[in-house]
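Trainee: no sequence on hand, only this structure:
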């Protein structure tokens, strides 16, 4: 399934000519204990860390010289202090703030997280919207992979990271320039 979405994403947003980051995923797991979703690994290998349409920054594991390489820095954020945390807990049908790992940040302060529950390929996506119109919820749940999420965002189907519905071309800007 992720192969289909990565191919669709490549049609919507051509990857950088130089390709993505070379990450030794086995070594990363060995040194940190983290196993990351397969579609994310494929995204990083095809695109690397960088910006989607100058609006969404995609974070990667540490890569020399990349300022996008701080994926594992904010694993244990204190979500009790985030706005509307009670809505997040209800959304995820829990009783306490979940373990979340941020993988993308929007230019307006929105953050996309994985909910760390189950195996990495089962992780759901939770988006926090910093600025919302009155009456709209700040927290949104997406039950699919990261690449599928980006496809739906760029197609304008999912507007949790902004409204891209009027755009016909999308650009990825690598950290390499």
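Mentor: Received the coordinates, thanks. Values in this document were obtained by computation on a predicted structure and should not be read as measured data.

Trainee: going forward, measure contacts and count neighbours with C-alpha atoms only.
Mentor: Fine.

Trainee: quick one: the strands in this protein, in order.
Mentor: 50-52, 56-58, 100-106, 111-115, 124-128, 139-142, 172-174 (DSSP state E).

Trainee: contacts for the longest one?
Mentor: By that I understand strand 100-106. Strand 100-106 has contacts (Cα atoms under 8 Å, 6 or more residues apart in numbering) with 55-60, 71-72, 74-77, 111-116, 161.

Trainee: can you add mean neighbour count and distance to residue 156 and give the strands of the chain back as a markdown table?
Mentor: Output for these, formatted as a markdown table (neighbours: other Cα atoms under 10 Å; distance: least, Cα to Cα, whole Å):
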| stretch | mean neighbour count | distance to residue 156 |
| --- | --- | --- |
| strand 50-52 | 22 | 14 |
| strand 56-58 | 23 | 14 |
| strand 100-106 | 22 | 15 |
| strand 111-115 | 23 | 16 |
| strand 124-128 | 22 | 15 |
| strand 139-142 | 19 | 14 |
| strand 172-174 | 20 | 17 |
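
Trainee: will you turn those strands into JSON lines that also has distance to residue 34?
Mentor: Rendered in JSON lines, the data for the strands of the chain read as follows (distance: least, Cα to Cα, whole Å):
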{"stretch": "strand 50-52", "distance to residue 34": "21"}
{"stretch": "strand 56-58", "distance to residue 34": "18"}
{"stretch": "strand 100-106", "distance to residue 34": "11"}
{"stretch": "strand 111-115", "distance to residue 34": "13"}
{"stretch": "strand 124-128", "distance to residue 34": "16"}
{"stretch": "strand 139-142", "distance to residue 34": "22"}
{"stretch": "strand 172-174", "distance to residue 34": "24"}
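
Trainee: okay, pairing it with this:
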């Protein structure tokens, strides 16, 4: 346990992966087994969080419950973290998003229902993309601290939906498919029929 009573981050993440697998079965064919994670770190400037590695390795390239998709290194067009990174960083780096949420009073929504002020300070320097959503959503890690395994996960449509999970990507996906976010933030169908749809093309 940490001094605040929480489990170490690695335990939280591995526990979230186990729970995610129990809630959403990975494809029988498995995920991507031959990712060069050293190349990932050199290309993007950070080591891949352990839960992201597990998601890519267990699930591969596809979509959770018709909504959330996770980029993979070397994925098909539109799903390759190397190809999509610059575009997603340009988007979150636009300072007008902070101005917009400040003006509207929009807040991060956490899985426990609490809300906190949105902080986009640092723009593209404070976020790294992990994926997105079928309805035009954007997924990022909030790169606070030196350890990527401690980075919270963000999912937003840059309008009314601003989800934030301080325990990371697997925890955020689990909260979504478990129906822990309200219906106006994540459509009920995501938790009513939790599934993973594998995209066939991968290179």
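Mentor: That came through, no problem. None of the values given here were measured: they were computed from a predicted structure.

Trainee: could you get me the TM-score between them?
Mentor: After superposition, the two chains reach a TM-score (TM-score structural alignment, normalised by the length of the first structure) of 0.78; 170 aligned residues with a Cα RMSD of 2.8 Å.

Trainee: nearest to residue 81 of the first structure, of the strands of the first structure?
Mentor: Evaluated over the strands of the first structure, closeness to residue 81 of the first structure peaks at strand 124-128, with 13.1 Å, by Cα to Cα.

Trainee: so how far is residue 32 of the first structure from residue 6 of the first structure?
Mentor: According to Cα to Cα, to the nearest Å, residue 6 of the first structure and residue 32 of the first structure sit 26 Å apart.

Trainee: got it, and residue 146 of the first structure?
Mentor: For residue 146 of the first structure relative to residue 32 of the first structure (Cα to Cα), the value is 21 Å.

Trainee: same check, this time on residue 39 of the first structure
Mentor: 19 Å.

Trainee: looking at these two, which one has more neighbours?
Mentor: More crowded of residue 39 of the first structure and residue 32, by other Cα atoms under 10 Å: residue 39, with 20 against 9.

Trainee: what's the counterpart of that one in the second structure?
Mentor: Aligned by TM-score structural alignment, residue 39 of the first structure pairs with residue 51 of the second structure.

Trainee: wait, that match sits on residue 13?
Mentor: Yes - between residue 51 of the second structure and residue 13 there is a contact at 5.8 Å, judged by Cα atoms under 8 Å.

Trainee: identify the contacts common to those two.
Mentor: With contacts defined as Cα under 8 Å, 6+ apart, the residues adjacent to both residue 51 of the second structure and residue 13 are 168, 170.

Trainee: who are the contact partners of the match of residue 39 of the first structure?
Mentor: 13, 14, 17, 149, 168, 169, 170.

Trainee: the first one contacts residue 171, correct?
Mentor: Yes - under the contact definition of Cα under 8 Å, residue 13 of the second structure touches residue 171, with a separation of 7.1 Å.

Trainee: and the gap between the residue nearest to residue 46 of the second structure when sequence neighbours are not counted and residue 126 of the second structure?
Mentor: With Cα to Cα, 6 or more residues apart in numbering as the criterion, residue 46 of the second structure has its nearest non-adjacent residue at 7.2 Å, and that residue is residue 148. Applying Cα to Cα, the value for residue 148 of the second structure to residue 126 of the second structure is 12 Å.

Trainee: counting neighbours, what do you get for the alignment partner in the second structure of residue 145 of the first structure?
Mentor: By TM-score structural alignment, residue 145 of the first structure lines up with residue 168 in the second structure. Applying other Cα under 10 Å, we find 27 residues neighbouring residue 168 of the second structure.

Trainee: what distance do you get for residue 168 of the second structure to residue 96 of the second structure?
Mentor: From residue 168 of the second structure to residue 96 of the second structure the distance is 26 Å (Cα to Cα).

Trainee: same question for residue 140 of the second structure.
Mentor: In terms of Cα to Cα, residue 140 of the second structure sits 18 Å off from residue 96 of the second structure.

Trainee: same deal with residue 120 of the second structure?
Mentor: Remark: distance between residue 120 of the second structure and residue 96 of the second structure (Cα to Cα) = 10 Å.

Trainee: those two - which one has more neighbours?
Mentor: A direct count of neighbours by other Cα under 10 Å for residue 120 of the second structure and residue 96 places residue 120 higher, at 19 against 10.
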